[in-house]
Each structure stands twice: as structure tokens, then as C-alpha cells.
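Asker: only geometry, no sequence info:
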């Protein structure tokens, strides 16, 4: 009974336990309508303790049960009250398959199963043996299959603030399981005081050396062959799938990758990318998921699911769009010695070639800060005029547009660049300057890390930014900003491979970067092109 205004269904709840084939016991909590049934089941498998049930972004399981569902929230192996050792994503395939069979056989379940959850809980929906029967439908949100690109790094640089914060949370959960209050307090205090940005890696190695986050920081994002890319069974990708992503979520590329994988497998995924960060969603998302589950778990139909048009939230029009403009736009960069001094000096030109040489000096003592976007400590929209005023940020601004210009897809910047040291970062932001305003509204950001002697060579660099949809209104201008740091979104590049990236240190070098603009090119890869770089 999910119609708005319908009388609420009384809800019951109970604890349940699954004994796996290796005798490890997994604990779960069940919510279900007290009368009637059996019911279709919604399953969430998560590592944070089943009582939380992802209520940071999802309605409480009681609400879902009131809509006529059995809700099962399970502690994964080695977390919460479940037995075993927590091994991260690699443990989930077989545990997921056994859990599905168990849920379908519960007395409260009518045999139909849907999966929901975001982040880690999104991945647990997708990993299973190839021959495992798929659920009737899935709704993974803000997740991905590539550990390197979808979980811990971008452009060759580790997510610093996010990677450490999440890793320390998982380490604290393990400390609590062991009853180690001193370790838990140490980890928690580092997050409260902000010292995790400097001490986080040491804390991970001390308190959770076998954890995913610690392992990821020990691996080089510039060497993709050493990383794990998980696979979802083909039959699972073909099932009805609701994919939810956010413009300011670090896992957006993972959701777009799942969209492409499901479509290529013959599925018809529903894609919604909205005004959301990882932990702050748009209010209508709960009803969106409910309608999806009602269609596929309650309405009897033999009609094959047809592909729905993807829906994207326009960042400047503040409305949903299904029909995207096919016109492709591109610009070249022009600048000189004042481009890092005067924010209006550098220009973006649509009809003229790039020209000029721009020098940026990165001082590790005062690294350019990251604000807003998808990787900073305060994700979301941001006004960056103060950052663009800095003398270590080069800005390139276009002229006023005469008519609405829709910018959709993944921004990509290519230009020739080098440095006087064996290591540098190019941290890029794309922004809108509204007509008649002094604001600089950040729309998208991206980073490229260059390490070793190749950094000294002037060669073409390619920086992929976070995908976006925004409309420039008449009189608006577009701006591209380039800096040598985005701290603490990514660790500060030390200017030498002899020193690890991270917080500024005494061995970090001042780096002078030279941008040659003659071959520069800024464009957007459209969403429907199949060429958005998700790996």
C-alpha cells in the first residue's frame, strides 16, 4: 500500500541469522508489515551496523515496510554483529548469493527480491558468482566497480580527505569490535581535530593495516594494471536497474560506468543524476526509488522493460532535463604573463587558436585549497572568486554568450605543460560567471598528477573533469581555472617522486609550471556518446 495518503501499515520487526556454507553467521534485522503477506523483499547489505540502515540518505526501513515490503538489513561478514573477518569487496560475491537464497526463503518473503543501498551497499548488490540467480531488480546508488577510479583516486592522485576519512571510519568500526576503546578514541579524535590529514596514513597502518583504505594508499594510481576492477554477472546487469548519482558525489563515474555496462549487456537501466553530494540527496529520491520497486516487485507484467531516457539535473536552470542538446562546444586558451595575476587577463576563445605561455608557481607552504565540488571536505556548489584572485591560479574567461548554451557531458582539457621539478599537478575548475554579478559559480573540477622525469618534458596533458550539465544564460561567461594544488581533496604533489604526496612537508619543493597554450583545447564529451571516460 504505497499510494500517498494511504493508511499506514502496522510494522513488525525481528532479528534473524544466516549461517553461511563456511559456518560464518551473518546477522540481520527485519522489518515487515504485521498483517497479511508474504511480501516482496528489499535487501541492503552493509558494513556500518544494521541499526543505521543507511538512514543518512535513505528513509528508515520502517517506512519501506509501511509501503508493503519486507526489509532486510544485514551486517556483512566481519562487521557489526556478524562473524568472520572483514575483507572488503572481495568477500561479497559468494556471501551475496547465499544471502539472496536465504531472503527468498524467509517466511515473510513471497520470493521476489529487490536490492537497494548506496556506496559500499551499492557494490554488494552487484557482486555475485556468474551463475547466481539475479534479483528481480536492483537500485545501486553512488558506487562503482573499479577500485582505482571509482573509489580512491582521480587523475593519478589519491583522494586524500575522502580516502583517509572513510578508511579511519572503517578502522574505528574494527576497533569497536575488538573492544579497543583507546584506538577508537584516537581515530575519532583525529577526525574531530583535523589531524587525520597529516597523521591519517600512519593511523591506518597502525590500526587497520589489512584494510582496503590502507592497501589503496599503498598502491600507485598511475599504474592501473595493479588494481582490481570487479565484475557484475551479465544476467544481473540485464535486470531492471535504477541508478542514482549526484553531481558532487565522488562515485559519479562509477554510476555512469554501470549505466554503460548495463546498456551494453542489453539492459535498460534508469539513470538519474541529481543535485546531490554523497551524503546530501534531493528530497524526491525516496519516492523515485519506491515507484521503481513498486513497478518491478508488485505490478504483474510480462512486458519487457524499455529503455528510459536518462534524467539529469541542470545546475543553473535548477530543473530536470531529459532531452540534451546535441551541439558540441569547444574553446582554446589564450594568455600571457599576467594570466595568474589578473583574473580577466586570460581568455577562452571559441573561434580563435590558442596562444601564449603562462607560468604558475606552486608553493607547498600555501597550497591552493579545494572548495565544493565532489572531493573537498565541503562538497557541493561553491563560489570561488576568492580562489581565482590568487596569483598561483591561472584563469581563462570567455565572452558573454548571446543565447542559452547547454554544457553537457564530461569536460576535457588538453594542453602542453611541463615543470622545473620531476612532479606537478594540474588542478582544474570550470565555472559560470553570471551576468551582472561578481560571483564565480564552480560547476566542475578535475585533477591530473604527473610524476617523475616526464614532468620536465613539455608534452600534451589531458585532464578529465567531473561530468556536468549546466546552461549558460544570455550574458553569462564561462571560466576555466588552473592551479597546482587542490588541498586536501588530493594530497599535495611534493615535486619529486622521492617524497610521498600528502600534507605539505619540509621536503616538498616549490614547482614552476609552464603552460604552452598554442595547442590547448577545452571540450565536453556528450553523455550519449559512449565515450565518457569512466576508467
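Answerer: That came through fine. Quick caveat, the model's predicted, so the values are computed rather than measured.

Asker: please make it C-alpha for all contacts and neighbour counts, starting now.
Answerer: Fine.

Asker: please state the offset of stretch 255-262 from the chain centre?
Answerer: 13 Å (Cα atoms, centre = their mean, to the nearest Å).

Asker: which outside residues touch it?
Answerer: 141-144, 237-238, 243-245, 268-269, 271, 530, 534 (Cα atoms under 8 Å, 6 or more residues apart in numbering).

Asker: restricted to buried residues, select the residues you listed in PyMOL.
Answerer: Here is the PyMOL command that selects the buried residues among the contacts of stretch 255-262 (16 or more other Cα atoms under 10 Å):
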select buried, resi 141+142+143+144+237+238+243+244+245+268+269+271+534
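
Asker: mind putting the contacts of stretch 255-262 in a markdown table, distance to residue 66 and secondary structure included?
Answerer: Putting those into a markdown table (distance: Cα to Cα, whole Å; DSSP: H, G, I helix; E, B strand; the rest coil) gives the following:
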| residue | distance to residue 66 | secondary structure |
| --- | --- | --- |
| 141 | 22 | strand |
| 142 | 25 | coil |
| 143 | 27 | coil |
| 144 | 30 | coil |
| 237 | 29 | helix |
| 238 | 29 | coil |
| 243 | 23 | strand |
| 244 | 23 | strand |
| 245 | 26 | strand |
| 268 | 29 | coil |
| 269 | 26 | coil |
| 271 | 26 | strand |
| 530 | 40 | coil |
| 534 | 38 | coil |
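
Asker: take this one as well and set it beside the first:
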């Protein structure tokens, strides 16, 4: 029977005490799985108990400044030194056989990569990793900071409760003014593509220089999908599985969600199988042979299918007093009605793609703006869900632009439709121009990366 110890402390180089819980297997010493989390150790206990049943000791540690650990939590700042100190301590414990595996979801995965170069590490499991790549979705970023990523503890539900009590705050999300009215300190705002650039470079470097196997688990429904794929392509001993998993860190599911969670093994079940393969007969194996070339990781240089959308001469007119709204990831998206600030272009299924689509267009405008392209999947019954979006700045005059959208492994059967919506900003997800703007389009083309043979089999 697993044994649980609580309140263990590791002293960081500056004297801060980092508090952890430990779950031990029956047989000791054992290899250790370390989870360093900002989300509270209690949420990881079910996984820790399962790991202990599989023969691993599992250490779950509150990150600096979170929950029971001392210090101040600054996203992206201290995980290297604190992580190395924690692994020094773990590998030296009598219950550890000297081998350590790192596991983490979202920010936990970032903390794992920051310590990946430690000599005791034998493998890394990175699930839906932080930070996101590219232009941040401001509503999702503010939700993460409000509920999960700032302060000493998590505050699940505070973001939704705040907007329910004061819905007028949604219009302020793309601006610094929201900070003054928001119930918690969310740090520098608004976020920009450079906000987490240093942290993203740090994890990319860690993945590229990894000398141990790594398992990369991602979800096409999560803004972390590009990060998952990037790290997997950089890591020299990587295996990757990208599915349709939903979690609290993926998106907040709505009752009208049109995205069913597909059948198949849970990502943690894949983690257990992968770890078991590495530990089989005491040997280090580079994978279990479960995954093949048909798994959903796009090729580095895919073939493309170009689909003209027939939008020549189409225009949109943006009114800053009534900007076109966004909606939660899983919320039903009604078709635009009697609005001239959105251009909706439609393709009928069947459609298949595997990777990151691109949208190209010639755009003419007298006012600089942020052009947002949104892919909306409509099912035969009418339910519609945003699949991906992307942005690009458009300068005054006429110019060619290209928008790179989030990657997906998608198959839309006959009867399904794909809508491409073009807007000038899309609040609160993406900021909108503060002045009136008119944009006209020519030669709008959607470029879909073709799947590899049998990728959907």
C-alpha cells in the first residue's frame, strides 16, 4: 500500500523553503517522478497514487511563492535553480534509487524543462506545455492569470464570476484599464507576443539539448498545441501524441460545445505506459513501439492544398463603439446577422488537413488594423465551434498578408462546413482598432497542409 508523507521541505539557494508531498510505493528504493506545480499538490495526488502503485515514488512540490512554499511566484523566473536544487535533494534520498523522471501539465511542464539537464533525469513527460507561442489570446491569458497563474493560490471560477458580476469589464480586457477594475493583480497587461519570449526560448533550448527520452502529449483543442509540436520536433529522443483531450487547462467546456472528446486512452494512461517502457527490466528503452509514422505530428515540409475563397471586392467596416465579439473556445458560434464588420467565407466538406493552415490575402485599408482570421466548424445540425484563429498586423495601403493559424488534425465529412471569418480585432480575445476602419479583400486563399498517407486511419 502506498505511503503518503506531507510537509517535506527543500531549501532553495536563497533560503526559501519549498514544501512538497511524497507518495511512496511498497518497494524501496524506487525511481522518482517529480511534479513541480503552481496549482496545488492536492490536484496531483490521484496521479501520484497511481504512479506509486506502478512502482514509482512521486514527489509533488509547490513552486516558490505558491500555496505552502515560501517566496514570491513570478511566472517563468525561478524554475531552473529551484528545480535543480529539488532534484539534488530527491536523488540523494534513501527512498530514491537515483533515477528521476519529470512530469508536468501546462506550467508544470515548463518547470520540468527548466530542470531537464540535471544528471539524475532519465525521462521527461511534457503535457500541453506552457508558455504559448505567438500572439496571446487575451481572454484565455487573463483567465489563466486570474484563476491559476498569479498570487499564492488558485482561485478556480473567479474569472467567470467577475465577468458575470460586471459584464462591462469584457470590453476592457484588451486594455491596461482592466487591471484597475480587476479583483486580483494579474501583473503587466495586456500581454503581447513578447511577454513570454524568454521562457519560450528557454524551453526550446532545453528540448533541443535533451539527452534523455521525452514524451510530448498535446491537444488540438488547446492553445498549447503549437508549443507541443515545436518541442517534439526539437527534442532528439521524442515521442509525441496529439489528441482531442479536454482539461481545465484546455478550455472551459460549455453545455453547447460541439467538440466531443474523442475515444481513446487518457494522456496519463499513455504516460504510465511510456514510463513503464523506460523502466522495463531495468533498461532504458527509447519508447515502447506503440506509436508509428501515422501519428498526428505534421511533417516538417508538408504538401499544401490551396482553396480560393472568392472574396474579391468584399469589405468589412469596423465600428470601435460596437466591435465584433469573440466567444469562449467551446461556445456555440451563431452566424453573423446584419453586421458589416465581419466577412464570412464558407467551404463545404469533405475537408482534411494535418498541421497549421495558412490564410493569404491582398488587403487594402486606409487605417492600420489587426486582421483576425477565425476558423469555425459547423456540423450538420447547426452547432458551430471555433477551431483556430490567428492574427496579422495590416498596414495602411494595399499589401499582401499571411496569417498562420493554430495546428490541428482535422477531418470534416460531407455535410460539415468550414467558415473563415475575417474581422478587425475580435474582443475580448484580440484587441480591436480604436478608430473606424474599412478593409477590402482580394485573392483570399486558405492553404491546408495535406495529411500524410493513412494519418487518419
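Answerer: Yes, it's here. Given the structure is predicted, the values throughout are model-derived calculations rather than measurements.

Asker: would TSV of the contacts of stretch 255-262 of structure 1 with distance to residue 120 of structure 1 be doable?
Answerer: Listed next are those as TSV, based on distance: Cα to Cα, whole Å:
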residue	distance to residue 120 of structure 1
141	9
142	9
143	7
144	9
237	18
238	21
243	14
244	14
245	14
268	23
269	20
271	19
530	26
534	18
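
Asker: quick one: which of the contacts of stretch 255-262 of structure 1 is nearest to residue 102 of structure 1?
Answerer: Relative to residue 102 of structure 1, the closest of the contacts of stretch 255-262 of structure 1 is residue 237; by Cα to Cα it sits at 21.5 Å.

Asker: just checking, that closest one touches residue 270?
Answerer: No. In this structure residue 237 of structure 1 lies outside contact range of residue 270 using Cα atoms under 8 Å: 12.0 Å.

Asker: tell me the centre residue of structure 2?
Answerer: residue 224 (2.0 Å; Cα atoms, centre = their mean).

Asker: residue in structure 1 matching that residue?
Answerer: The alignment partner of residue 224 of structure 2 in structure 1, by TM-score structural alignment, is residue 251.

Asker: and the helix or strand containing residue 392 of structure 2, how far from the chain's centre?
Answerer: Using DSSP states H and E, residue 392 of structure 2 sits in strand 384-394. Chain-centre distance of strand 384-394 of structure 2: 15 Å, with Cα atoms, centre = their mean.

Asker: same question, stretch 265-273 of structure 2
Answerer: 18 Å.

Asker: can you give me the helices for the stretch 201-350 of structure 1?
Answerer: 212-218, 234-237, 252-264, 285-297 (DSSP state H, counting those that start in this stretch).

Asker: the stretch 351-500 of structure 1 now?
Answerer: Ranges of helices within the stretch 351-500 of structure 1 are 385-388, based on DSSP H, counting those that start in this stretch.

Asker: roughly how far apart are the residue nearest to the centre of structure 2 and residue 140 of structure 2?
Answerer: Counting by Cα to Cα, to the nearest Å, the gap from residue 224 of structure 2 to residue 140 of structure 2 is 12 Å.

Asker: try residue 304 of structure 2
Answerer: From residue 304 of structure 2 to residue 140 of structure 2 the distance is 30 Å (Cα to Cα).
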